[in-house]
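Chemist: pasting the sequence and the predicted coordinates here, then a few questions.
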Amino acid sequence: MSGDMRNVIHSHETDVAIQVGVLHGDIALSGSIRPVIPRQLPMEPRWLVAREREMSELTDLLADVWPAVVIEGIGGVGKTTLALHWACQNAVRYPDGQLFADLRGFDPLGAPADPGTVLHGFLLALGVAPATIPTGVDAAAALYRTVLAERRVLIVLDNARDAGQVLPLLPGTMSCAVLVTTRNRLSWLRTQGVVSVRLETMADADARTVLERVLENEVARIDLASVTAIVRRCSGLPLALTIAAARVAEHPDFPVSELVAELDEEATRLSAFDAGDGVRSLRAVLSWSSGSLDKELIRAFRLLGAAPVTDVGVSTAAWLWSVSPRDAANTMRALEVANLVRQHRPGRFHMHDLVRLHAAELAADAESRTALRRLVDCFAYTARVADNLLYPHRYAWPPPDLPDGCDPVQLADDPAAVTWFATEHPTLIALHEAARREQWHEAVWHIAHGLDTYQYRLGLLTENVGVARLGLEAAVTIGVARLRASALRQLGRAHTRANSLAEAETCLLEALRIEEDAGFAMGRAHTHHDLQRVYCRRGRYKEALYHSQIAMRLYRAENNPVGAAHSLNAQGWLHARLGDVALALDCCKRALALHTAHGNVSGQAITSDALGRIARDAGYLDEAALHSMVAVRLARQLGNRFAEADHTEQLAAVLIGKGEYASARRLLHAAHELFVAQHRLGDAERVLNQLRTCPEVRESDHSQE
């Protein structure tokens, strides 16, 4: 053979072995690595609804603030859709390629992706020879940063479990950008400068748009009521909306009302969000989050499902779990890290409706029922304590015992009690109904009793009647005569406030019969006083005066000066209705002195209002205005919206009599708003009629402006 014979191999491939027959001389390999531009983004989502603000925020952050952003939120809220939509829309800004990895942080079928494995795949995609990729994560991450140092690449890391998965995959250059999606709060990444964007559920209007987009032309066949029901039950969760829409679209001949019925029933709601393929199931998606919790946290999450509420305070969680408030706060924050709850204000955590249903399904065990009973008893105790602070001047039934291991909420005074009731009223209503279902009759009665004063003050008349009815049912089942009489009296008062006077009279007469048979003098005094109010409203003033006089005698015999003051005030008003103004004023002034001496602010307000009305009818308008202004001020001080509405209307009437029309009209508008808010529509209409007849402005009004 010729001595200058050469073997030359040209290849664009790496790690390729080529076998030839016989080699003579040296082997020279020459090759080149072609530039590799990865395009790994999955297909762009077909559309994105109502995320314009978040899209704009991502653009601003990635362009001007820091090239790494975490999108966090509960399962099914649309994090991946948002990330891919932004990435595909902005891919042109990253000419050196786009990398994508599903980190499988919450995959129920396997372990989360190993960062080293992901790095190996990214480096291969960027054109690095396999033989040159280090096996250690740190070394591979260093090479990864080196390769990216002169490039503009977008990296999307979907479904991250923790910061440990993400940190090795962050580039070391500002020229690249990273989008991370996760169900957890990756707080450690924030310490590294990574910015977080929380994705919330959708408003109802946007949820409707999602349904319309998915169903396209088919939405026309769905009635508005069904669309509204589906939107309401999906609670703004995009995954739930798309599954519900898919079910409608798959069976166009089925009535949509069938799906609505499934969604309306708590027991079948989560099952309704199942597309039928075993993957697109809301229950499965939610379980991926709960399944990632450790033993203590899954127990806490499961017991949260036992509580029939979505808004939970630290004290509620502490009672439910039978731990200290400090431990409860720490556990709630850990659940917040997993995005299973959301702290919407200090110490208050919200759980999405569908997440709560998932937790409730996990809570079907004896421990959960015990936890619910403990929670009901703690709320029953606290409601009774708070109610006694709102009105300490009456006979107080002993509150139930506080369960062992539960720290009481410290309520110092009337304002603290009002604040607690305002915060926990929805929880109390839900627990009241839960206790009724479980037939915990003593707790039902205590909660009903405890809610009465607060609901009266706020003008929650429908709720007041409903709660009182449940209290009466419980008292009848318990079988104690005095409890039954008390419950009948409470229901009679609620009916009186709601202007259902026939029902009120029936309840109170039955209560009086029981109390006379049992010899309960204080109960008889209360019931006679409540009956006078009913008869007064019905215009039967002599009967009302009779009952008021009996009530006062009984109160005095029982050494109850505040009760006697209430009766005196009632008698004053009744004497005025019967034409004896002098006696009326005398009774009311003595009543006001008694209420003032015993610190009964609500009694002072009611009596001041009565004095104002009597003085107005007698033509003493200046005196009437002073009394009525005191009544309005004291009602506002107590937060008693029910009384404030009445007193405000009365003050307006006095000012009309004085010719101060501009001020009177402002008060009438305020009274109308209060009446409407309390659903006292007859009273609201009466005020509107007064506004129609009240002059707009008179010359003398200018001095009042």
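Modeler: Looks like it came in fine. Residues are numbered from 1 along each chain as shown.
Chemist: make it CA atoms for all contacts and neighbour counts henceforth
Modeler: OK.
Chemist: so after the helix or strand harbouring Ala443, what's the next helix or strand?
Modeler: Using DSSP states H and E, Ala443 falls within helix 441-458. Heading C-terminal from helix 441-458, the first helix or strand you meet, by DSSP H and E, is helix 461-478.
Chemist: alongside the first one, take a look at this:
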Amino acid sequence: WMQYRQGYLEKARAHAENAELALGGIPARDKGLQPAKAECHHLFSLIESAAGEYDRAVIRLEKEIAIRQGGDDDQRLAAAYNKLSSVLQTKGEVTRALDHLQRSMELAERTGNIFRKSISLKNLGELQFIMGDLALAWKCHTESLSISVQAGNHLGFVFNHAGLGRIYRARGSAVSAMAEYNQALDAARRIRFHDRESSILADMADLLCDQGLWREAQERLDQARLLDNERGQDPSPWYLLVAARAAAGKGRPEGLREAVRVLDGLLTGPIIIDDEEFITVPELRMTALRLRGRLEEMMGRRDQAGPYYARARELAEEFCREFTPAQKGTFKKRREIEEIVSAAAHGS
């Protein structure tokens, strides 16, 4: 567990495989076997989702849920539903994610588990942010943070302060957003949560890019890359996207070429995002396409920007296809989505 939490995925996977092998040697009639098997499925799901193996993680979680539904540990069942919701969210299956999250929240209420309630509220805040309902996202994150303080849940400090930072940014308050990011970063460092520390540094860099503070943005990116290098981790897709934006920021030819190289690499291969990241795979892809189109314009090739914008708009439409009319309305009012639609409509 600790190796997974600190980002050492292959070491964690090796230990999980050993545990599963050991469980296979226990007689099936042993009544203690089923909870242990469920726990092993859960550990594998954590590792697989962090490695971008989402479909395998979903299968593991469905197996865990099937086992736990026949038991009496509703708290662990709630955790499985919560994790399944997170993995589906990362895949971009927001409606399914909401359905499973609702089940987790019902179990948390029934058992009175405030820790599980805090996690469910945090996840709901992220889903509402994705759909553009900033008021409800704010309510969920602040309530989750309050419970986290009460329960001493330091992970909750990390995720909820980061979530509030994104809401402030969406509302145009850069100063308040950075203050929340700083609190999230401090919390991540206190508990050596290296993956989220790196991710929050990239969030900060993206916010600084909004303000045209390219040097300061690069400093945050350098810190994030150092963390990844120390753990032997490749940079995340979110880091690469922000790095491309920072490289292109000043409009210099060498920076534009580097940004094109990074984005083309990102867009031609599978995008692997840890399900604890705030952004979904479809959102990251459409954002990368929008930036790629913008790079064509910056290089004086406006006629070649259109296909990138058009594909980004297609992805946005696909992403919200199963939303309710109200959800589609708030989603399409997100700044990023409005920019994609406008660019595609004007071919620029």
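Modeler: Everything's here; your move. From a predicted model like this one, the values you see are computed outputs, not experimental measurements.
Chemist: about what we covered before: so how far does the helix holding Ala443 of the first structure sit from its counterpart in the second structure?
Modeler: For helix 441-458 of the first structure, the mean deviation from the second structure after alignment is 2.7 Å (mean CA distance after the TM-score superposition for the first structure).
Chemist: ok now that helix, how far from the chain's centre?
Modeler: With CA atoms, centre = their mean, to the nearest Å as the basis, helix 441-458 of the first structure stands 21 Å off its chain's centre.
Chemist: likewise stretch 238-254 of the second structure?
Modeler: Using CA atoms, centre = their mean, the offset of stretch 238-254 of the second structure from its chain centre is 21 Å.
Chemist: who touches it?
Modeler: Stretch 238-254 of the second structure is contacted from outside by 199, 202, 205-206, 209, 212, 214, 217-218, 221, 255-256, 258-260, 262-263, 266, 273, 284, 288, 291, 295, 298-299, using CA atoms under 8 Å, 6 or more residues apart in numbering.
Chemist: so how do I select the buried members of those in ChimeraX?
Modeler: ChimeraX command restricting the contacts of stretch 238-254 of the second structure to the buried ones, with burial defined by 16 or more other CA atoms under 10 Å:
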select :199,202,205,206,209,214,217,218,221,255,256,258,259,260,262,263,266,273,284,288,291,295,298
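Chemist: show me the strands in the second structure, by range?
Modeler: With DSSP state E, there are no strands along the second structure.
Chemist: tell me how far Ile447 of the first structure lies from Thr331 of the first structure.
Modeler: The gap separating Ile447 of the first structure from Thr331 of the first structure is 28 Å, by CA to CA, to the nearest Å.
Chemist: and Leu354 of the first structure, by the same measure?
Modeler: According to CA to CA, Leu354 of the first structure stands 21 Å off from Thr331 of the first structure.
Chemist: from the contacts of stretch 238-254 of the second structure, which land in helices?
Modeler: Counting by DSSP state H, the contacts of stretch 238-254 of the second structure place 199, 202, 205-206, 209, 214, 217-218, 221, 255-256, 258-260, 262-263, 266, 284, 288, 291, 295, 298 in helices.
Chemist: assumed Ile9 of the first structure was part of a helix.
Modeler: No - counting by DSSP: H, G, I helix; E, B strand; the rest coil, one finds Ile9 of the first structure to be strand, located in no helix.
Chemist: tell me, how many residues neighbour Ala224 of the second structure?
Modeler: 24 (other CA atoms under 10 Å).
Chemist: ok, it - contacts?
Modeler: Applying CA under 8 Å, 6+ apart, the residues contacting Ala224 of the second structure are Glu197, Ser198, Ser199, Leu201, Ala202.
Chemist: and the second one, how many neighbours?
Modeler: If I follow you right, that is Ser198 of the second structure. Neighbour number of Ser198 of the second structure under other CA under 10 Å is 25.
Chemist: map it across to the first structure for me.
Modeler: When the first structure is aligned by TM-score structural alignment, Ser198 of the second structure is paired with Ala565.
Chemist: test my guess that its match contacts Ala597.
Modeler: No - taking CA atoms under 8 Å as the definition, Ala565 of the first structure is not a contact partner of Ala597, at 10.5 Å.
Chemist: map Val676 of the first structure across to the second structure for me.
Modeler: So, by TM-score structural alignment, Val676 of the first structure is matched to Glu317.
Chemist: follow-up on the earlier one: what about the closest residue to the match of Ser198 of the second structure other than its chain neighbours, distance to Cys536 of the first structure?
Modeler: What sits nearest to Ala565 of the first structure in space, not counting adjacent residues and going by CA to CA, 6 or more residues apart in numbering, is Ala591, at 4.5 Å. Note on Ala591 of the first structure: its distance to Cys536 of the first structure, by CA to CA, is 18 Å.
Chemist: stretch 190-204 of the first structure maps to which residues in the second structure?
Modeler: Using TM-score structural alignment, stretch 190-204 of the first structure pairs with nothing in the second structure.
Chemist: ditto for stretch 521-540 of the first structure
Modeler: Against the second structure, stretch 521-540 of the first structure falls on residues 154-173 (TM-score structural alignment).
Chemist: show residues contacting that stretch.
Modeler: With CA under 8 Å, 6+ apart as the criterion, stretch 154-173 of the second structure contacts 118-119, 122, 125-126, 129, 134, 137-138, 141-142, 144-145, 148-149, 174, 176-181, 183-185, 187-188, 191, 196, 200, 207, 278, 334-335.
Chemist: which of these fall in helices?
Modeler: Using DSSP H, those in helices are 118-119, 122, 125-126, 129, 134, 137-138, 141-142, 144-145, 148-149, 174, 176-181, 183-185, 187-188, 196, 200, 207, 335.
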